[in-house]
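1. Please work out how this folds:
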Amino acid sequence: MPLIQGFSIDTIVNLAKATVLNPLALIVFLGYKAREADGWPERTGLVTTAYAFLSIYATTWLSNRWRNGLIPQRRLNSKTWPNEIVLVTGGAQGIAKSLSEKLAAKGANVAALDIVDFKSSHPNIKAYKCDISNYDDLKRIRSQIEKDFGGHVTMVANVAGLNNKSLILDLTPERVSRMIDVNLKSHFWTAMLFLPAMVKAKRGHFMSVASTMGFVGICHQSDYVATKHALVGMHESLHYEMQKMYKTPKVRMSTAIIGHTKTGLFEDFDVGPLGRFLGPKLEPSDVADQMLDAFESQDGKMILTPFMNNLTPSIKAHPWFTRDLIQAAAGGDGSYPSRPSASQLASSA
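-> Sure, this is the predicted structure:
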């Protein structure tokens, strides 16, 4: 069991970033060493480490600015948020519900969609029953949103998703089709229906929630992994289409690459003590905060949480024996209780 409940690698990283690895602390340290040496500080291990982390911070900043333009846009505020009409899918619960409420609290106009009937007490949120996997139903809702809010959707948060949690031989054609319809096709439908107005306005924000499994595959998740890999690739293409084809770089593309979260999709997902240390289960509200910050900053981003998602893409560059050790430590394989049936394992001889 964990040493401390909730203690994880993210606890260590966040503490370090707030103290000894804080950029200001590193600059003060290097300044002190320079004064002590009356010139450039001697290259000790600590000095080299300080230079290395400052380089990482600088590279990350420059990368974000290069992607979004060297001159940042002004953050949205209490005067500008009311001009935004934000579409949020899956708005009845979980991350989407939390995000809708946070957006509304900022003053945004929120159109929250879900396949079930639901209501919101916040006056800035209008709830719509909609099957987002159905293009015609979503098109009908678009017309209703424009009528209700008096304008076009300026931001989209594709949050809704399914998780079958099944080994491939336990899946049915109907379940696979439904997974692809909700977890992938719906993102194409929202792009095709809501991006045209953003392109004409030359600004907007289109965001989708992907997953750690957009980078790696694990047992019980072949259909889920396939849709999340596809989403990561889709957003890479859309970013370049906005930049180079439509000439609308201020139509931002963001992808939230998140680990397992405290929602119904992962309620019985158990990776074990080491897996929980490396990849702690996320609070929906914390994920919503990071998505809100991307919208508010008006920067396209790849949100990577928990911390290990910053390292996950590199796993494909490892030799298989190293990758298998990492994957075993993470605990994803076998994290769901189902196992192959006796009939599936029976010899045909």
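2. drop to CA atoms for contacts and neighbour counts, all remaining ones
-> Noted.
3. Show me the helices in the stretch 51-200 of the chain, by range?
-> 94-106, 135-149, 173-180, 186-201 (DSSP state H, counting those that start in this stretch).
4. Between those helices, which one is closest to Leu162.
-> helix 173-180 (6.1 Å; Cα to Cα).
5. Buried residues in that closest one, which are they?
-> 175, 179-180 (16 or more other Cα atoms under 10 Å).
6. just how off-centre is it within its chain?
-> Its chain's C-alpha centre and that of helix 173-180 lie 23 Å apart, by Cα atoms, centre = their mean, to the nearest Å.
7. and for comparison, fold this next one:
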Amino acid sequence: MEAPAYTAGQVYDSFDIDLVIKVMNNTLLSPFFCFLIPVFFMFQGYTTSDLPVLVPFGWVGALAAFWGLKWYSRLYRNQGSLLFGPAALDWGEQIVVVTGGSSGIGELIANTLAVRNVTVVVLDVNPIVTENYNIVYYKCDVSKWEEVEAVSKKIVEELGHPTVLINNAGVVQGKLLIDLSPEDVQQTIGVNTLAHFWTLKAFLPEMIKNKAGHIITVSSVAGLVGMAQMTDYNASKAATISLHESLRYELDKRYLAPEVRTTLLVPGHIQTPLFSTTHFPQNFLFKFFVPSLQPITIAKAVIAALDEQHSRTIYLPFYVNFVPVLRLLPSFLRDFAQWLSYADYAMDGFVKVSGRRQDEGPLVKQEKQTSKAE
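-> Model (predicted):
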């Protein structure tokens, strides 16, 4: 059988800044790898006072200090030990609630966790299509407290108390502020923000009581910086970031339950139906520095966070780490960054695909209306 042929474009599609950083982390930014450089020169007869040995040793020391401080910071946040890691997570004992788990990232996370013999509870307005027997679906509009409260009681009665909550449900309208209807705003804030409050109110008390559990908040880079045609979405995601940070301090200082872990996931653009009609530049440089994420990348990050049992913030892809700095830049540099990232134009011509309400009509009619308007 012949091997599949790949074009140059397909090969370079997977080559981006994140891959470069991953390689560098294991080479030039790894103290273990760099330690071999001065050792090599010493074997060639150089002494510790010679520059070919002294400079690499200085670089190794700086790297060791950086990674050591970063690791200690995580241990401090999670009351960890320098010598012993946490016991392995018993996946078979977990009951995981995934909001918005019938499509997109939520569906992938639910099915991936189900393979690990985890009891997965999917809360969504639409049923999930799956062959995994250990995925249980409950119809629920998570933006409404009454529905979440009623469903949570059923879950506890039928399955037990959830140990992991993944707040993933999301919706985007993609309209300019003046074009947003009251129903648009209510839906965005309800699904993207209020749903987090309702699920936490329903499931967090038992976690605090047992001093165990994990809350994963799926937010967005849109919560860190403003973008045109995304006012309601950005505001809703900014609220989830602030909610996550405040919850962490309440668990630590007021509930005295630091063992309840919280993970904040801040991804950039993900290739899911939610943002399938956005438009980004297709040139190599843009795709190299501002790559879109595959849903599997998010699913892997979520499962890794659960495995590590640490509270942390995850920025994906690499460029998202620098987005919080934009607010500190002079206005002309901030505007340049906005232009470079295409942030204010990506939603131009956007058509809402996921989370359509009855008053919006089916997608086909909406597309016809758009074509007529053009």
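8. Quick TM-score on the pair, please.
-> The TM-score (TM-score structural alignment, normalised by the length of structure 1) is 0.89; 335 aligned residues with a Cα RMSD of 2.2 Å.
9. Out of the buried residues of helix 173-180 of structure 1, which comes closest to Ser343 of structure 1?
-> Nearest to Ser343 of structure 1 among the buried residues of helix 173-180 of structure 1 is Arg175, at 21.2 Å by Cα to Cα.
10. I'd guessed the closest one sits against Asn164; true?
-> Yes: here Arg175 of structure 1 reaches Asn164: they are 7.4 Å apart, a contact under Cα atoms under 8 Å.
11. most tightly surrounded among the helices of the stretch 51-200 of structure 1?
-> Counting by mean count of other Cα atoms under 10 Å, helix 94-106 has the highest mean neighbour count of the helices of the stretch 51-200 of structure 1, with a mean of 23.
12. Please tabulate the helices of the stretch 51-200 of structure 1 in TSV and include distance to Thr49 of structure 1 as additional columns.
-> As requested, the helices of the stretch 51-200 of structure 1 are exported to TSV (distance: least, Cα to Cα, whole Å):
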stretch	distance to Thr49 of structure 1
helix 94-106	37
helix 135-149	52
helix 173-180	45
helix 186-201	42
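13. Is Leu292 of structure 1 within a helix or a strand, and which one?
-> Using DSSP states H and E, Leu292 of structure 1 maps to helix 284-297.
14. Can you check which part of structure 2 that helix sits on?
-> The aligned range for helix 284-297 of structure 1 in structure 2 is 295-308, by TM-score structural alignment.
15. Give me the mean distance between the matching stretch and structure 1.
-> Superposing on structure 1 and averaging over aligned pairs (mean Cα distance after the TM-score superposition for structure 1), stretch 295-308 of structure 2 comes out at 0.8 Å.
16. which parts of that stretch are buried?
-> So stretch 295-308 of structure 2, judged by 16+ other Cα under 10 Å, has buried residues 295, 298-299, 302, 305-306.
17. Can you find the partner of Lys250 of structure 1 in structure 2?
-> Aligned counterpart of Lys250 of structure 1 in structure 2: Glu259 (TM-score structural alignment).
18. same check, this time on His318 of structure 1
-> Superposed on structure 2 with TM-score structural alignment, His318 of structure 1 falls opposite Leu329.
19. So what's the residue count around its match?
-> Counted with other Cα atoms under 10 Å, residues neighbouring Leu329 of structure 2 total 12.
20. OK, contacts around Lys281 of structure 1?
-> Going by Cα atoms under 8 Å, 6 or more residues apart in numbering, Lys281 of structure 1 touches 259-262.
21. Could you check how far it is from Leu54 of structure 1?
-> Noted for Lys281 of structure 1: a distance of 29 Å to Leu54 of structure 1, by Cα to Cα, to the nearest Å.
22. May I have the secondary structure class of the residue nearest the centre of structure 2?
-> Geometric centre of structure 2, nearest residue: Leu265, 3.0 Å, by Cα atoms, centre = their mean. Recorded secondary structure, Leu265 of structure 2: strand (DSSP: H, G, I helix; E, B strand; the rest coil).
23. Wait, it touches Ser219, no?
-> Yes: using Cα under 8 Å, Leu265 of structure 2 makes contact with Ser219 at a distance of 5.8 Å.
24. now stretch 287-301 of structure 2, how far from the chain's geometric center?
-> What separates the centre of stretch 287-301 of structure 2 from the centre of its chain is 10 Å, taken as Cα atoms, centre = their mean.
25. where exactly do the strands run in the stretch 51-200 of structure 2?
-> When assigned using DSSP state E, counting those that start in this stretch, the strands of the stretch 51-200 of structure 2 occupy the ranges 95-99, 119-124, 135-139, 164-167.
26. Tabulate those in JSON lines, adding columns for distance to Phe318 of structure 2.
-> Output for the strands of the stretch 51-200 of structure 2, formatted as JSON lines (distance: least, Cα to Cα, whole Å):
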{"stretch": "strand 95-99", "distance to Phe318 of structure 2": "26"}
{"stretch": "strand 119-124", "distance to Phe318 of structure 2": "30"}
{"stretch": "strand 135-139", "distance to Phe318 of structure 2": "33"}
{"stretch": "strand 164-167", "distance to Phe318 of structure 2": "23"}
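27. which one of those lies closest to Leu363 of structure 2?
-> That would be strand 119-124 among those, by Cα to Cα, at 19.4 Å.
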